[in-house]
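Q: this one's structure only:
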């Protein structure tokens, strides 16, 4: 039998850009749970036809490689492929994960797709559960027809017939066994419809079928086309970013708006690079290729699961591979998965790989000698743990009148909260809400908060409930820093300082300096002073400094610090203006009575501070 993977075929069906090819410390993904990453052979149960008197029988599909597959709800659908001595196939099967049994899909329409291999199928949407099939190779010609199978009605519909792009008269077994031209060029066509091809990547996004790359019998491609199911029209897409080079049969997987491809073959060499395409803008990014990277290959398969991309098998050009790798999107590293335990599928290419729940299933393929129809599964993780939701749950409690047990009045507006949360997070609110008569009266009373605006108080509650502050402007950040000092929330104060620091400019630095000085934000004050000293010659800074009459201590501090820098006309004028306020070392004198009166008038004694809250007994 000829080598079924000489020329390549389709694999089954929010990153930082760095140069690919680098490696770091090798990593191996070990499993702590004894049942995780353990392979086992799937023993298929007999299926029943439903006809009275007929015995159950095993309907495992015949051996095949290069078949198309897709998971819809709890079933794996498999179409066509290459059957070895039986040639290309047009049969259609479904594997039920719940009953662990195969059945041949009953097609009620007269028209249906012909025999083919190395094409892809995708599901249209969760609402419109239709299977979409495009192109492939039937042994004599490459195809670009488009079909739709309605699972509910069990009927195929031909959306577009194939065009006679490429016919091969010398076929013996499959696409890889023929003397096809070794021409490696980039596709260029004025047609808005994709050329005939196989070995492409396909995905449905935003009610559109997206096709990329492949092989058309003469050329390896990296073009992209989109079929709009609303208008029933094809269009060629202008791609942006770092495009993958021409190739066929890369492994591909999609999640949300992102399409990932890895490896492939361009007629000259096998690939090991890794790319992602953002389908909302058709922008490609080359992913970091770090860690224990997979060797170059094609005819392999990959799937997405739990923020990781799992890859299995393929063809290196000399052998069929039986290794498994995982790419962690949190660390941007590859790891080789230790899956030596159990009954593993062994080396194979042109296989089907799909995920259902927590298991990776592998079916069929080619091991270099035999076309296969066995099935294996690997448990990827012991339990599917959902993402943490505590912060979002607590955020929904903010100002929730249904569950609140205390109500504040801020600028005439009611704000609802929960005493237990406030008391656990703040000593200030613990004293307010559980001190004396308030403990018994606040359930039926409004607690008025003064000297804090309504938006700022809501941000204080956001911090108390979630330990974070989102989408705060510079103005709100400054007022929130003041409030954090009043409510004795040191971490919130630091968060505000960091927010304000990132917004410092020549227009606002004087105000930020005054606010940080008045509210003892020493880290922010130091940053503001450094910024002022670096921009002393700026006209806006000079204008702002002349208005610091209310804070002479800050003027003196700026003068002292500026004396360590080269003298400028402005610092000379600043020194002359404040010289009488700075005594020479060793000559400090007590102020006269008149000076004391002036100082007292300039700095009156602080009045007794009123509480920020009071109980309104209305």
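A: Yes, it's here. As the structure is a prediction and not an experimental result, all values here were calculated from the model.

Q: Please count neighbours and contacts with C-alpha atoms only from this point.
A: Will do.

Q: surely residue 383 meets residue 306?
A: No: the pair residue 383 / residue 306 is not scored as a contact, 10.7 Å apart, by CA atoms under 8 Å.

Q: In a strand, residue 70, correct?
A: Yes: the assignment for residue 70, made by DSSP: H, G, I helix; E, B strand; the rest coil, places it in a strand.

Q: Presented hereafter is structure B, for comparison with structure A:
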């Protein structure tokens, strides 16, 4: 079930094209776009219609904070890619305004503990300046697939070794019919051996989810995988600008757009059986160009997005949904916070003295 947060503090204004990631304690929301002058902060926002900002939502205290950071924060603030690697946010690509006129192809790193941005200096053949690409970290390497320059859509697959900091473009051994079509605003899942490309499209198309393209990292080839429909329900509709989170071998897709309809459904794909299941839960409102992230404990958070095509309306809503049965630790922690909301005001040493573990203290601080 999805629940909604009403927060007394200032929270991020409605936006789309932003990205988010989560750890055990916080949801981090970066960037975004809102052409509505008043909604995007009016004269206060120097970067209108973009948001050059990093927000943190703390799960334990149910509060938003706009994070003050040092160093150069990237200006490509729409449809960039964002992953969390330890305590570091890695941001790649994205576009400024007008879309496609000022794209990025650098990797920016923000350490969320030290709140400092830095440019990752890399060598090798880096991707073109693109936005709407998908990105994942697999075995210490950053993989980037697809995206658009704003004029041309891509099927390029690049890999950045995070140890040597060298980019290479992966050229598949088979440039055959198993190649995925060029696309943007797709999502990636992976199982260590293959990278799966889920949906996406162009400004005039959306790709189906019943056949999925996979890049085999061991054989360096593209494969096409036929998935299995949910009995009596079928396959999820083709879509772009959806969200996708992964827990072990289960991938959860929600929302998105096919050029006509905004979706509010939630689907699960198992990467071992390739079976689709439509979950009984639906999003509180259909949305696309939103962002989603899952905590290590298995709770998915969904933020923002476009909710009305004709009015071009965005939302700033935050919803959560447990994708697994919460552990006993998570259930006990939830109860503790309900009964003792003042815990967050105590010092680290007081909390440890009360018997809280280091890990739980970290969630409050």
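A: Structure's in. What do you need? Keep in mind that this is a model prediction, so the values were computed, not measured.

Q: re earlier: pick out whichever of residue 383 and residue 306 of structure 1 has more residues nearby.
A: Under the neighbour definition other CA atoms under 10 Å, residue 383 of structure 1 and residue 306 were set side by side, and residue 306 has more, 15 against 11.

Q: Roughly how far does the more buried one sit from residue 70 of structure 1?
A: Look at residue 306 of structure 1 and residue 70 of structure 1: by CA to CA, to the nearest Å, they are 19 Å apart.

Q: what's the answer for residue 310 of structure 1, then?
A: Residue 310 of structure 1 sits 17 Å away from residue 70 of structure 1 when distances are taken as CA to CA.

Q: Please apply the same query to residue 28 of structure 1.
A: Residue 28 of structure 1 sits 29 Å away from residue 70 of structure 1, going by CA to CA.

Q: Compare the two (neighbour count), which wins?
A: Higher neighbour count among residue 28 of structure 1 and residue 70: residue 70, with 23 against 15, using other CA under 10 Å.

Q: Residue 71 of structure 1 corresponds to which position in structure 2?
A: Counting by TM-score structural alignment, residue 71 of structure 1 corresponds to residue 22 in structure 2.

Q: Just give me the match in structure 1 for residue 284 of structure 2.
A: Per TM-score structural alignment, residue 284 of structure 2 is aligned with residue 345.

Q: gap between its match and residue 428 of structure 1?
A: Distance, residue 345 of structure 1 to residue 428 of structure 1, by CA to CA: 63 Å.

Q: now do residue 339 of structure 1
A: Relative to residue 428 of structure 1, residue 339 of structure 1 is positioned 55 Å away (CA to CA).

Q: returning to what we had before: the match of residue 284 of structure 2 and residue 41 of structure 1: what is the separation?
A: 8 Å.

Q: Looking at those two, which is more packed in?
A: Set residue 345 of structure 1 next to residue 41 and count neighbours by other CA under 10 Å: residue 345 wins out with 22 against 16.

Q: and that one, what does it touch?
A: 39, 41, 322, 362, 375, 376 (CA atoms under 8 Å, 6 or more residues apart in numbering).

Q: need those in JSON lines with secondary structure and distance to residue 218 of structure 1, can you?
A: Listed next are the contacts of residue 345 of structure 1 as JSON lines, based on DSSP: H, G, I helix; E, B strand; the rest coil; distance: CA to CA, whole Å:
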{"residue": "39", "secondary structure": "strand", "distance to residue 218 of structure 1": "39"}
{"residue": "41", "secondary structure": "strand", "distance to residue 218 of structure 1": "39"}
{"residue": "322", "secondary structure": "coil", "distance to residue 218 of structure 1": "30"}
{"residue": "362", "secondary structure": "strand", "distance to residue 218 of structure 1": "31"}
{"residue": "375", "secondary structure": "strand", "distance to residue 218 of structure 1": "34"}
{"residue": "376", "secondary structure": "strand", "distance to residue 218 of structure 1": "36"}
